[in-house]
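Student: Predicted structure and sequence below. I'll ask about it afterward.
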Amino acid sequence: MSREVSTQVEEHRVFGHPRGIVTLFLTEMWERFSFYGLRAILFFFLTATVAQGGMGLPKPTSTAIVGVYGALVYLLALPGGWIADRLLGARRAVLIGGSVIMLGHISMAIPLRGQGLVWLGLALIVAGTGLLKPNISTMVGALYPEADNARRDAGFSIFYLGINLGAFAAPYVVSNLAKDDRWHLGFGAAAVGMAIGLTQYVAGGRHLRGAGETPGHRLTSEERRHFGMISAIGLGGAAVALALWAWSGTLTIDRFTVALTILTIMVPVGYFAYILLGSHNLSTGERAKMKAYIWLFIAAAIFWMIYDLAPTVLNDFAAERTDLRIFGQPITAATTQSFNPLLIMIFVPVFAILWVRLGGRVGAAQKFAFGLFMIGVSFVVMALAARLAETGRISVWWLFLVYLIQVFGELSLSPVGLSVTVELAPRAFRSQMLGVWYLSFAVGDAIGGQTARLLRYMSEPAYFSTLAAIAVVASAVLLAFARRLRVLMGEL
């Protein structure tokens, strides 16, 4: 009997990890393939003329759309996690979310004239990603026993590799399919990628060992009725407000993106006010940590404001200003979006070793300051590249250098941000704070998408220099207050 049990355990393990990690790894890899594949060509589709099969929108408007699209993905991760926790369970939430994402890509892939299916597709992808993204990570953690921290950390590292493999392959595959105005082939490839991910997710479901099958805190019947009523009122109110705005004749895409940007900023402002102004039985130490965390949140938002201009402003620069050849081989402009995940996969182990060796000598605020400084330096390089490009196309390796510098900044800020969010979270809000961390992405993406409007009034070198200056100044301010923040966070 014991021998039989041992064999069964071995069948469910891969290199010492639960077999379910492979299922979730592949699901996330294909979901990220679909997400980053669309993101790589979305700006070009929006700006392409109607005769070229695109939307014919101005570049600043297209940049703003891509910005709020990314912002809403992160914004909806908060309700997406709540729905899984109270209604669906993480496992069903991932399946439903992935199915909605696939439908969104299919909607965009249907080659019909008009914009309706495009907007519907983007809305479905946003909603589906908000449901899938936070919950698949929850399931990874649920595969491991609570005390098995080391193996769980290794499992998340494997999972992170899946994210970057999908992000690395997608821009090349999707952009080459979408060449010569074959946009719908690119969108279709993203749909196929998500379909593959869903198929193996269902097929490998038996290996998930019950992870995420039931909601963690299921709503009571009374709570369900209350939730349904509030949801109906909220959605109905939003629909009426949008209809009245359209009826007034003042609704435009540009104004709508500005409204969504303001809404995105208001969410974390309201949330932090709720935490700090309410009692919630927070200790003095917890309040101090939250005040310190707001500084880090703002720093992260500034970082993502610049970093997530990659699929828009930097993608456009690649198309218009660089010689798109690598080692003599031609590439698409969108293929440059593969530089970032490639470099992340290379340097993640290096930075993991570095932080272990530095230990407590360098605090979170100092790491954030370094991340901001590096993102600022990357745009100093962009300003120089833009100046050189005024006389002709420049080597695409300039962009590779920019992404290399940005990856140094990301690996100094992003993993540290996740860790410090958990560390500083008040006990009463511990389960919600990772969602709050993702709000920094949302705020940065939304504001960053609006910055491209500055290009109507300034040259590219001036634009890149302005954003670089904002990041460097923010880095200097954060560094100046680093010791005070370490005291508030309890690091000293």
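Tutor: Yep, that arrived. Here the structure is a predicted model, which is why all the values come from computation and not from measurement.
Student: Going by C-alpha atoms from here, please, whenever you check contacts or count neighbours.
Tutor: OK.
Student: hey, where'd the helices end up in the stretch 1-150 of the chain?
Tutor: Using DSSP state H, counting those that start in this stretch, the helices of the stretch 1-150 of the chain run over residues 2-11, 20-47, 59-75, 77-83, 90-109, 116-142, 149-177.
Student: Summarise which helices and strands the last one is packed against.
Tutor: Okay, so that is helix 149-177. helix 20-47, helix 116-142, helix 183-203, helix 339-358 (3 or more CA pairs under 8 Å, 6 or more residues apart in numbering; DSSP states H and E).
Student: do that again at 10 Å, thanks
Tutor: Other helices and strands packing on helix 149-177, by 3 or more CA pairs under 10 Å, 6 or more residues apart in numbering; DSSP states H and E, are strand 17-18, helix 20-47, helix 116-142, helix 183-203, helix 339-358.
Student: Just name the most buried of those.
Tutor: Neighbour counts (mean count of other CA atoms under 10 Å) averaged over each of the helices and strands packed on helix 149-177 peak at helix 20-47, with a mean of 26.
Student: quick one, what contacts the closest residue in space to residue 97 that isn't next to it in sequence?
Tutor: With sequence-adjacent residues excluded and distances taken as CA to CA, 6 or more residues apart in numbering, residue 97 is closest to residue 128, at 4.0 Å. Contacts for residue 128 (CA atoms under 10 Å, 6 or more residues apart in numbering) come out as 73, 76-77, 80, 93-104, 122.
Student: Now the helix or strand containing residue 232: buried residues?
Tutor: Element membership of residue 232, judged by DSSP states H and E, is helix 221-248. Using 16 or more other CA atoms under 10 Å as the burial criterion, none of the residues of helix 221-248 qualify.
Student: Then stretch 246-256?
Tutor: When burial is assessed from 16+ other CA under 10 Å, stretch 246-256 yields the following buried residues: residue 256.
Student: Second structure follows, compare the two:
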Amino acid sequence: MQYSREEMLESVPQKGFFGHPRGLGVQFFMEFWERFSYYGMRAILLYFLYDSVSHGGLGFSQTVAQSLMSLYGALIFMTCIVGGWVADRLVGSRAAMLIGAVLIMFGHIALSSPVGGRTSFLLSMLLIIVGTGMLKPNISAVVGGLYDKKDPRMDSGFVIFYMSVNMGAFVAPFIVGTLQSSFNYHAGFGAAAVGMFIALMVYVIFNKKSLGLVGKDVPNPFSPEEFKRFKVSLVLGVAAIIAILVITHLTGTLTFNNFSIFVTVLGVVLPIAYFSTMYKSKKTDKVEKSRLLAYIPMFLGAVMFWSIQEQGSSILGAFVDTNTQRNLSGIIGFHYTIPAAFFQSVNPLLIVIFAPIISGIWTKLGKKGPSTPIKFAIGLFLAGVSFLIMVIPTMGMTSKTLINPFWIIISFAICVIGELCLSPTGSSVSVKLAPKAFEAQMLSLWLLTSATAQAVNAQLVRLYDIWSKSTYFGFLGALAIVLAIIVAFLSPWAVRKMEGIK
């Protein structure tokens, strides 16, 4: 079934959630609980991976654990391509969201099981990766579908929606981290499973009256001939994957290092192939192609930004655990050490605090505000500064040095302001610049900025143990600032290519 954008907008109550469409509230609360489950799990996952088996962990080395975190993040966002494609061509955004939510819930249930060890871990990762890929691009696509493309409320609507992500991410590490430190890792993962169940219930109860027809359509359905070819390609593709796995296993080349390199290469190749497919499509007209070209510098800037931001849970996550003063005994009069997982709440807390301020600034400035490419440049510049700040406390430090935790908080705070300039704007502009035939898939392309960043991070984290910490932070910080300057320089060209989209 296909509906026009006008039909979908007419089916949605345009007021009812702080001056925004009522459906934004449904998406807000579903995303809150889904992100609660994801960030709660992620707050302790790194430590679960490198903690010893005797302490309930999986016993990987810290470097492998950090690389696994990056690969996991990369694969989650890569599968967003599949999620966007399934929505655009097979079932629509709403159905894809629901399928994804169910898979994620079962993934967290598998992770919370105290039996199975690494096998249970791999099964849970598969379910969460595929499930998140189905849900993440489509929940954003439905939010975008609640507004007319020229509705000035859209940017602030995405900022409000983004707050739900960070409210869930703020609460989760406290609950999951406390359960993990008081009981065990699996108790913490169990709380994440409960959070995902609540997300499902919120959606099932409230979606029909608030979301109307939005996300019910299939924008680019198969013709009967195309569907026949698709089924043949699917069977051949699955057979090829099985053959490759069998051959690499028998030849001893199915190693973590080789898989890591493969994912990194895939992270670079996928967005190029994806962009080329949309640009060359006969369904993409001249104006839409121009807008896609404008998207390129913003995409590259976002990749660099997420490369730094996502290291908050890998590089900085381990740094908090091993090189940050967390013992408060001398301050509060009795023995208490802050669980390392609690620091994963700093970033979302700051976003919840700053998001209304940034949203208010953009709303007040209106047409006088910076262009979208300049917002990207500002965000990327601040990400670079957040890493350059870390050079100061890490100069000359040893493996046993413990730094003041306020350095971490300051670094997070600077990056957060940058994130609020770039991330909600990126979601919004992806909706605005999307060719009509690729609306959900354009959100998948946006999410590939994080996939590519984390695929590259899987190799970058190896340098962390080779270089000094100050060199590592200084190099990436300086690189981000240089790229921010380039994006700012290209902004007039990008604005022209956006063909009237602000």
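Tutor: Perfect, I can see it now. Everything numeric in this text was worked out from a predicted model, so none of it was measured.
Student: any idea what residue 400 of structure 1 aligns with in structure 2?
Tutor: Under the alignment by TM-score structural alignment, residue 400 of structure 1 pairs with residue 409 in structure 2.
Student: Could I get the contacting residues of its match?
Tutor: 343, 346, 347, 350, 386, 415.
Student: of all these, which two lie farthest apart?
Tutor: 343 and 386 (15.9 Å; CA to CA).
Student: Check the gap between the residue most central in space within structure 2 and residue 308 of structure 2 for me.
Tutor: Geometric centre of structure 2, nearest residue: residue 450, 6.0 Å, by CA atoms, centre = their mean. Note on residue 450 of structure 2: its distance to residue 308 of structure 2, by CA to CA, to the nearest Å, is 10 Å.
Student: go on, residue 177 of structure 2?
Tutor: When residue 177 of structure 2 is compared with residue 308 of structure 2 (using CA to CA), they lie 24 Å apart.
Student: In terms of neighbours, single out the busier of those two.
Tutor: residue 177 (27 against 23; other CA atoms under 10 Å).
Student: Skipping adjacent residues, who's closest to that one in space?
Tutor: Among residues not flanking residue 177 of structure 2 along the chain, residue 341 sits closest, at 5.5 Å (CA to CA, 6+ apart).
Student: burial measure for that neighbour, as a count.
Tutor: Applying other CA under 10 Å, we find 28 residues neighbouring residue 341 of structure 2.
Student: again, but for residue 271 of structure 1
Tutor: Close neighbours of residue 271 of structure 1, defined as other CA under 10 Å, add up to 12.
Student: and residue 299 of structure 1, what does it touch?
Tutor: Neighbouring residues of residue 299 of structure 1 by CA under 10 Å, 6+ apart: 293, 305, 365, 368-369, 371-372, 413, 440, 444, 471, 474-475, 477-478.
Student: residues contacting the equivalent of residue 170 of structure 1 over in structure 2?
Tutor: Here residue 170 of structure 1 is matched to residue 172 in structure 2, going by TM-score structural alignment. Contact partners of residue 172 of structure 2, counting by CA under 10 Å, 6+ apart, are 33, 35-43, 166, 178, 188, 191-192, 195, 341-342, 344-345.
Student: likewise residue 493 of structure 2?
Tutor: Contacts of residue 493 of structure 2 by CA under 10 Å, 6+ apart are 293, 294, 373.
Student: In what element of secondary structure is it found?
Tutor: Per DSSP H and E: helix 469-497 holds residue 493 of structure 2.
Student: quick one: that helix to structure 1 mean distance?
Tutor: Superposed on structure 1, helix 469-497 of structure 2 shows a mean distance to its aligned partners of 2.3 Å (mean CA distance after the TM-score superposition for structure 1).
Student: Next: stretch 373-386 of structure 2.
Tutor: Stretch 373-386 of structure 2, aligned to structure 1 and superposed, deviates on average by 1.7 Å (mean CA distance after the TM-score superposition for structure 1).
Student: Please work out how many residues are found near residue 153 of structure 1.
Tutor: Here the number of neighbours of residue 153 of structure 1 (other CA under 10 Å) works out to 14.
Student: Surely it and residue 141 touch.
Tutor: Yes: counting by CA atoms under 10 Å, residue 153 of structure 1 does reach residue 141; the two are 8.7 Å apart.
Student: one step back: now do whichever helix or strand the match of residue 400 of structure 1 is part of: distance to the chain's middle.
Tutor: Using DSSP H and E, residue 409 of structure 2 falls within helix 405-433. The chain centre lies 12 Å from the centre of helix 405-433 of structure 2; the measure is CA atoms, centre = their mean, to the nearest Å.
Student: and what of stretch 190-203 of structure 2?
Tutor: For stretch 190-203 of structure 2, the distance to the chain centre is 19 Å (CA atoms, centre = their mean).
Student: With adjacent residues omitted, what lies nearest to the aligned partner of residue 271 of structure 2 in structure 1?
Tutor: Matched by TM-score structural alignment, residue 271 of structure 2 corresponds to residue 268 in structure 1. Of all residues not flanking residue 268 of structure 1 in the chain, residue 439 sits nearest, at 6.7 Å (CA to CA, 6+ apart).
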